[in-house]
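Peer 1: Dropping a prediction and its sequence here:
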Amino acid sequence: MSVSSTVGNVTAARLRRSVGVAPLRRAACVVVRAEKKEYYDYKDMPPLPLTVERIHIPKLGYTVVSKQNEPMRLASLAIFYDIYKDEQYKSRLTRKSAMTALCMYDRDDVAEAQNSPGDYPNIDLLYRVYNEGLDLEFKVEEFMPQ
């Protein structure tokens, strides 16, 4: 029975209240900050994962970050891991997850990456995913600290 249907002169919502059943609720619509192209504040940066060995995209044979180059790519490590763990993205780089990731980077770095292709390869990758509408699975290899 839908909420708008009636039973005699009694609506379904009234019927639910009278028999003690909780009213139906709509699921909240999730608004992604990136859809408005708003940049995150530095304080909003996701925490740095300490157990990541490597983040890579098998289809492209591309390593986003690994322990060997971690000191140079701490932002990428935190941002890609955050996207990986977010249920709405299902461990995939899509237009939506790429835009979210781009908004997590420092605004100046994103602007500089657009002006200097190749200097920020992970930002370049995110723009490629967004512009070409790619849908890529990415993997996170973790280790257990001893």
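Peer 2: Arrived safely.
Peer 1: switch to C-alpha atoms for all contacts and neighbour counts from now on
Peer 2: Will do.
Peer 1: Now do the same contact list for residue 56.
Peer 2: The contact partners of residue 56, taken as Cα atoms under 8 Å, 6 or more residues apart in numbering, are 62-65, 138-140.
Peer 1: my guess is it is in a strand, correct?
Peer 2: Yes - the assignment for residue 56 is a strand, going by DSSP: H, G, I helix; E, B strand; the rest coil.
Peer 1: Closest one to residue 126 out of the contacts of residue 56, please.
Peer 2: Nearest to residue 126 among the contacts of residue 56 is residue 64, at 10.6 Å by Cα to Cα.
Peer 1: Below is an additional structure, to be compared with the one above:
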Amino acid sequence: MPKLFLHLEKKTPVHSRSSSPVPVTPSKEGSAVFASFEGRRTNEINEVLSWKLVPDSYPPGDQPPPPSYIYGAQHLLRLFVKLPEILGKMSFSEKNLKALLKHFDLFLRFLAEYHDDFFPESAYVAACEAHYSTKNPRAIY
């Protein structure tokens, strides 16, 4: 019997006024349906878990790294400097604006709480040590 039905008794009345019991034990055909469903679900889960976000060959070695490899949380925070200006040019209802600001506040609190993970000392270098190059940018870890 499938696990779904283990908590049910062998016979359950149709409704409270009826005393005629109806068996809830699934037939052999029903068991086969559940078994095939379980097998199909397992196959689909395994397929989804085998997916990769990017191919193994990404990024190509002959190209500079993508900006997401170079820019980090410091650059994301710079967006918050311009955010009031950006939001001022958009039209939001008061309700939506409050909800959006609440999410921004929660996000900034999250960054503040985990600042050691997002802003490690190793991410900062002295200006004299920095290597600026548009042809070969490098990530600073």
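Peer 2: That came through fine. In this text, all values refer to a predicted model and were calculated from it rather than measured experimentally.
Peer 1: where does the TM-score land?
Peer 2: In this superposition the chains share a TM-score of 0.22, using TM-score structural alignment, normalised by the length of the second structure; 59 aligned residues with a Cα RMSD of 5.3 Å.
Peer 1: still on that earlier bit, so which of the contacts of residue 56 of the first structure is surrounded by the most neighbours?
Peer 2: Neighbour counts for these, by other Cα atoms under 10 Å, peak at residue 65, which reaches 24 neighbours.
Peer 1: what helix or strand does that one sit in?
Peer 2: Residue 65 of the first structure belongs to strand 62-66 when assigned by DSSP states H and E.
Peer 1: Please enumerate the strands of the first structure.
Peer 2: Along the first structure, counting by DSSP state E, strands occupy 6-7, 10-11, 52-57, 62-66, 92-93, 136-137, 139-142.
Peer 1: and residue 121 of the first structure, which of those is closest to it?
Peer 2: With Cα to Cα as the criterion, residue 121 of the first structure lies closest to strand 62-66 of the strands of the first structure, at 8.4 Å.
Peer 1: Not counting that closest one itself, show me its contacts.
Peer 2: 52-57, 73, 76-77, 122.
Peer 1: can you pull out the helices in the second structure?
Peer 2: Secondary structure of the second structure by DSSP state H: the helices cover 28-49, 67-70, 73-88, 94-113, 115-118.
Peer 1: Dump those to a markdown table, plus distance to residue 12 of the second structure and mean neighbour count.
Peer 2: Formatted as a markdown table, these follow (distance: least, Cα to Cα, whole Å; neighbours: other Cα atoms under 10 Å):
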| stretch | distance to residue 12 of the second structure | mean neighbour count |
| --- | --- | --- |
| helix 28-49 | 18 | 12 |
| helix 67-70 | 59 | 11 |
| helix 73-88 | 59 | 11 |
| helix 94-113 | 48 | 12 |
| helix 115-118 | 56 | 12 |
